[in-house]
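S.K.: My questions concern the predicted model and sequence given below.
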Amino acid sequence: MINSVRYERENCDRMQFNVLNESTVSEDNIILEGESPLTPSVTISGSSTTNTDEAVGAGNILCTHDGVLLKKASAEHIADLNNSGSLSLVEYGPPRRLFVEWKPNENILIADDSQDQEDWALVDTISRRSRTISECKAFNTKPMETSTGSLKARCIRTCLEDLSGIEVKHRGQTIRFIRKLDGTLHSEFFFQHGNADLFVRSMRQLHIIDFIPSTRSGEEYVILTTETQKLKKTFAELDIGEIKASSVGNESWLPNKVVGFLANIPDYVSHKAPPRVRPGSLDDKERQIASPPSDKYQMVGLAGSSNTSGSRSRGSSLDKSPDLDSSGMENVKEIDEKIIAPLPERKPMKRGLPLNENQWLEFMTPECRVSDPSRVLEIIFKGGIKPSLRPEVWKYLLNYYQWNDSEVEKIARRKEKSMEYYNMKAQWLSMTATQEANFSGYRDRKCQIEKDVKRTDRSLEYFAGDDNPNLTTLQGILMTYVKYNFDLGYVQGMSDLLAPILAIMENEVDAFWCFVGFMDMVFANFDIDQAGMKTQFSQLRSLLEFANPRLFKYMKTHDSDNMYFCFRWLLVWYKREFANEDILKLWECLWTKLPCPNFHILISVAILDQETDIIIESKYQFTEILKHVNELSGNIDLQRTLETAEAIYYQIKEAEHLPNEIRQIIGEPLLETADHRDEDNSSPQSFDDGFDELVRELTPEEMKRKQELLEEACERSMFLQYM
């Protein structure tokens, strides 16, 4: 009996998954579609393949494309160059592994001659004849050889884990696979009929690859890790368009790029070694936990965190400790209490009054230079700025004006910057429709800006109402920034950073250059290499463990110590956590870069510190912690948070035996040692091996649970009700 599946040729671009069970298709069968030389076969189904090396057992063909010429490969495949074959993506497992395979067409069997002109594809399990010589000429193939061993050897098969990316060139007709090891070319294929669009599209729908911007011709895609593939699949199930379009008090935004790069953050944070514990009475040796050798392993031994807290969180007391799930964790608690020295007492801090007009005038010299910038910054940090002074003082904080500029120099600077701005603006205003059509990168950014501007801070009077000219100005500034910094371009979330600046400046040129100054501080949050977000998550984890080990231990024992539930806070500097007036006060405080360079991360530590007792006494599990943290939006006391963050800073700074890792985060000088040990470990990404650790392999259940927590955190942080 023939088992078959068919689909209409004109709808071949519609992906059909798991059409056939792998047990119903033999390894000698392949799906063909009419074998018309003008129409390629692109199929997504279940099938099986031969066993070779790593690809052991039956394989499941996820997608395949016929009529693909081999153009470049290793020397062993030189005989097959310019031969036609089928390019497939095949899944093997368990454990799940994906392979790209190319097989010469002589492996293909067809049902009969009459099928060549049919509109349906047929898969059968009955052995048929091989192609005739005339058919081989028509399909640019060689007559089938009888040796099955030689056919198997000629199959090109590579694991996706060994590849770093894919390049699509020449209007989609050429596809190139790049090695991960050295970045060299692994193989190149040419699509005779049609192009690689459907093959690439199916891989993107399967969340195996992701598009990356490139200045070179053609398209480039990065191959995602297995963990990231699962996260991408989770994000795809969210109706982001509906979330962003929903009408609520504070309209939601969701950076598309964040969806892409957030998936990679857990790789860095979850597998990152915990920060160094505070040295204690055991010969004052600094001890730390080394990174697990892979994501399949976890440490057994010291937890790297402490139950002893020097913090004074809301109603906290030192004798309280989280419920531990096992006697093993109780032992860890006892060991930690012996080796970790407590922090000094946290001293209360008080906020001051905002910078006012009289003070500002007192700091002005006759030439209108600022006489004491350091003192001005101190006043702003402690109390903010009077609203009437913000349009002037913000220009200094955001590096538009220099503190030593005279009035004449400021006028000259504004004139120069105004000309520069309008020259850049004219570049995109003068682009023709044809130019836009041929410039996909620019066109995509413009489209995204137009969408986001319509829903940015519309609850504020400055941007309220239909046909508001301020929205046009907002769009113009963002478009000009694309021309100013095309490598970064525009990412959703940037409009949220610009809107308050424009509302304060009420001037297009001034707002643009102040926005440039702000972006110079936070650009790494949006950059494609994700370095900024990765570093901040690691720093937040280190600071929380050092400043509030009680909460950190609780989060660690409840699978919540990854910190990526705070990504929205750090991405746009708490824009969605505070009311508009509060966010202005917070930003101008952070722009002073006092009392340390990473004070914005200490704000996160302070918020979590204030919630310590609620989280622990309520015995929140992972889901409840995540929900609670996201529901804090609009309910955080800014003044108390700033006072707590400042108090934590001085508490950490005054601690004895402050490790270099923490010193670097808060901007303190690094310590030199005789053996230069600290010099080698000054980077927050380096950890020395103070003692040996045992490792054990995680069970399948533990790995599954770990992945579920990872996906849930990312998914929950993106739902509207938690925004």
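M.R.: Thanks, I have the structure now.
S.K.: alpha carbons only for contacts and neighbour counts from here, please
M.R.: Fine.
S.K.: tell me what the host helix or strand of Tyr554 is packed against?
M.R.: Assigned by DSSP states H and E, Tyr554 belongs to helix 549-557. Here helix 549-557 touches helix 531-547, helix 612-617, going by 3 or more C-alpha pairs under 8 Å, 6 or more residues apart in numbering; DSSP states H and E.
S.K.: Please produce a markdown table containing those helices, extended by mean neighbour count.
M.R.: Shown next, in a markdown table, are those (neighbours: other C-alpha atoms under 10 Å):
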| stretch | mean neighbour count |
| --- | --- |
| helix 531-547 | 23 |
| helix 612-617 | 19 |
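S.K.: Just put those helices in TSV and tack on distance to Lys627.
M.R.: Formatted as TSV, those follow (distance: least, C-alpha to C-alpha, whole Å):
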stretch	distance to Lys627
helix 531-547	19
helix 612-617	11
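S.K.: out of those helices, nearest to Lys454?
M.R.: Of all those, helix 531-547 sits nearest to Lys454, with 27.2 Å by C-alpha to C-alpha.
S.K.: Tell me where the stretch 601-723 of the chain has helices.
M.R.: Under the criterion DSSP state H, counting those that start in this stretch, the stretch 601-723 of the chain contains helices at 612-617, 622-630, 638-653, 660-666, 677-680, 700-716.
S.K.: And for the stretch 401-550 of the chain?
M.R.: Going by DSSP H, counting those that start in this stretch, the stretch 401-550 of the chain shows helices at 407-429, 433-437, 440-453, 469-484, 494-505, 508-526, 531-547, 549-557.
S.K.: For the second one, which outside residues touch it?
M.R.: Here helix 433-437 makes contact (C-alpha atoms under 8 Å, 6 or more residues apart in numbering) with Tyr442, Arg443.
S.K.: if we can go back for a sec, the helices of the stretch 601-723 of the chain: which one's closest to Leu151?
M.R.: helix 700-716 (36.7 Å).
S.K.: let's bring in a second one:
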Amino acid sequence: MEDLNNASPRPTSGGQTSSAHIHQSDVRFQRGVAPVSSPDLPAARLTLPGVMDAEGRVDESRLRMHIFKNGGVSPSERGLVWRFLFGMYPCSSTALERSLLQEQLVERYRVMKRKWQQFLPSAVRLHLNGTDAELVAAVRYFDQRQAQAKRQTQDQPQEVQDRLAFLELQAQILFERITFDQGELREAIRIIDKDVPRTNRDLSYYQGEGSGNLLVLRDILITYAAFHPDVSYAQGMNDLCSRFLEVLDSEVDTFWSFSCYMEKFSKDFRADGLHRKIELEAALLKELDPPLYAHLVTDNMESFTFCHRWLLLGFQREFEHSDALRLFEILSCDHLELISQQVDRARYQERLARRCSAEDSPKSKLQTINTAFTFELFICAAILLDNREFLLRCRDDVQLIQFTSSLQGTLDLNSTLKKAEHHLYNYCKRCAWDYMNGHCREHKSKDEDFLYQLRSLLVLK
């Protein structure tokens, strides 16, 4: 079965579609009930000062730096920022190009969803047992929304209908050869139908008529599983995708943004990928606190699996909800990549140092920065180190799991960020400073400049 990771359309420079046209096909609802396509964003709001130019192009490095140094973005700009941050909109695209791109994304998603619905018509509707009154109401609200969307589509001007019909034909050709494995897709839908009702319904986004968004979430997850068979669906994806749906408030934009995110992180939902991340967390803690590491790898506590949910869902339940959204975008801005040039420079100087000191100390091994230690691992380490004394009293995995459960919704984000940044800075400093200060002294001023730049990039404002 073909994987569509590379099927996302890119804006074409010749499109002259006005921004007004793209939103004529939108279905408008009150906040908390997701429209099919993007919510209308007036031109006055389509700006990110210092990040976006007059034509709407975004400086990606400035955007990521803006997110990291400000500890996230304001709720008013979050929806727009996430469309760039997670790759739905190319940062190099202009506002005019994104109008055409949006129409392409809408039609492609509709064709994709219709294709699996025609393949498994019995799975179109969520089967209810009648005992969950809220879920029954959610289905009713969802059906009402679908009917309203159909009426509004029929009321569009003929010019718009013709243009969208052409884009629909292109999408049909693109996905014509895609086939599904019926058994695998049915199994994915079975798990999705169990997980979606377990999504956090205490969020205001799923309250009242917003409960219909649970069915929107279901359609997004099934469409993703159908067209990404190598990934399909794994438990936890509903919570992750729900985060996108709440922020973007759009079924189509959520699907494409979630798909772009999963291109990079789908491996975390496979056993080998998450096992690798847990191994890295253990290795980092060994660097930062060898005694605590040694305690946590005793016979009764053989792994760091109690950190599983933290790393899989980006600490979604450990912080207050709005803070969890901020942390997710901070982690997703890949700020460690922003210092990659400085790290590469330090490595180059290290190679020079090795040559300079080869005759004096041929057996010396200089420690290097492990760039596999991502910031989320330092967040996890900061939480562990902050609860060091309690963890040292734990004697088995049951106590560790009880410990992680006790932290839900209790952590302070700003404090945790500062501690994680402090551990990251000290780790980088320890890896580079000793040898820089003792080898190739003629490069000392440059080394100090490197550390100054590193510190300035890591400071949270």
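M.R.: Nice, thanks for sending it over. Note that this is a predicted model, so its numbers are computed, not measured.
S.K.: TM-score, when you put one on top of the other?
M.R.: The TM-score (TM-score structural alignment, normalised by the length of the second structure) is 0.60; 300 aligned residues with a C-alpha RMSD of 2.9 Å.
S.K.: want to throw the helices of the stretch 601-723 of the first structure into TSV with distance to Val572 of the first structure?
M.R.: Listed next are these as TSV, based on distance: least, C-alpha to C-alpha, whole Å:
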stretch	distance to Val572 of the first structure
helix 612-617	24
helix 622-630	15
helix 638-653	16
helix 660-666	20
helix 677-680	33
helix 700-716	17
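S.K.: which stretch among those helices comes nearest Val332 of the first structure?
M.R.: The nearest among the helices of the stretch 601-723 of the first structure, by C-alpha to C-alpha, is helix 612-617 at 18.2 Å.
S.K.: The closest one - contacts with which helices or strands?
M.R.: Against helix 612-617 of the first structure (3+ C-alpha pairs under 8 Å, 6+ apart) you get helix 549-557.
S.K.: Trace Trp82 of the second structure over to the first structure, please.
M.R.: Trp82 of the second structure maps onto Trp394 in the first structure, with residues paired by TM-score structural alignment.
S.K.: Residues contacting the helix or strand where that match lies, please?
M.R.: Trp394 of the first structure is part of helix 390-397, with elements assigned from DSSP H and E. Residues outside helix 390-397 of the first structure that contact it (C-alpha under 8 Å, 6+ apart) are Tyr401, Gln402, Trp403, Ile504, Met505, Asp510, Cys514, Glu588, Trp591, Thr592.
S.K.: Can you add distance to Leu709 of the first structure and give those residues back as CSV?
M.R.: Below are these laid out as CSV (distance: C-alpha to C-alpha, whole Å):
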residue, distance to Leu709 of the first structure
Tyr401, 47
Gln402, 47
Trp403, 48
Ile504, 41
Met505, 43
Asp510, 45
Cys514, 39
Glu588, 36
Trp591, 35
Thr592, 37
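S.K.: Closest to Ala426 of the first structure out of these?
M.R.: Using C-alpha to C-alpha, the contacts of helix 390-397 of the first structure come closest to Ala426 of the first structure at Asp510, 17.1 Å.
S.K.: Pull the number of nearby residues for the residue mapped onto Phe439 of the first structure from the second structure.
M.R.: Aligned by TM-score structural alignment, Phe439 of the first structure pairs with Gln182 of the second structure. As a burial measure, Gln182 of the second structure scores 13 neighbours (other C-alpha atoms under 10 Å).
S.K.: likewise Gly634 of the first structure?
M.R.: Gly634 of the first structure: 12 neighbours (other C-alpha under 10 Å).
S.K.: That one reaches Asn580, doesn't it?
M.R.: No - if you go by C-alpha atoms under 8 Å, Gly634 of the first structure and Asn580 don't touch, sitting 10.1 Å apart.
S.K.: residue range for the longest strand along the first structure in the second structure?
M.R.: In the first structure, assigned by DSSP state E, the strand with the most residues is strand 60-72. Across the second structure, nothing matches strand 60-72 of the first structure (TM-score structural alignment).
S.K.: Quick one: list the elements packing against that strand.
M.R.: Going by 3+ C-alpha pairs under 8 Å, 6+ apart, strand 60-72 of the first structure lies up against strand 42-43, strand 84-92, strand 185-191, helix 197-205.
S.K.: Of these, flag the one that's most buried.
M.R.: strand 42-43 (a mean of 28; mean count of other C-alpha atoms under 10 Å).
S.K.: Give me the helices and strands touching that strand, please.
M.R.: Against strand 42-43 of the first structure (3+ C-alpha pairs under 8 Å, 6+ apart) you get strand 60-72.
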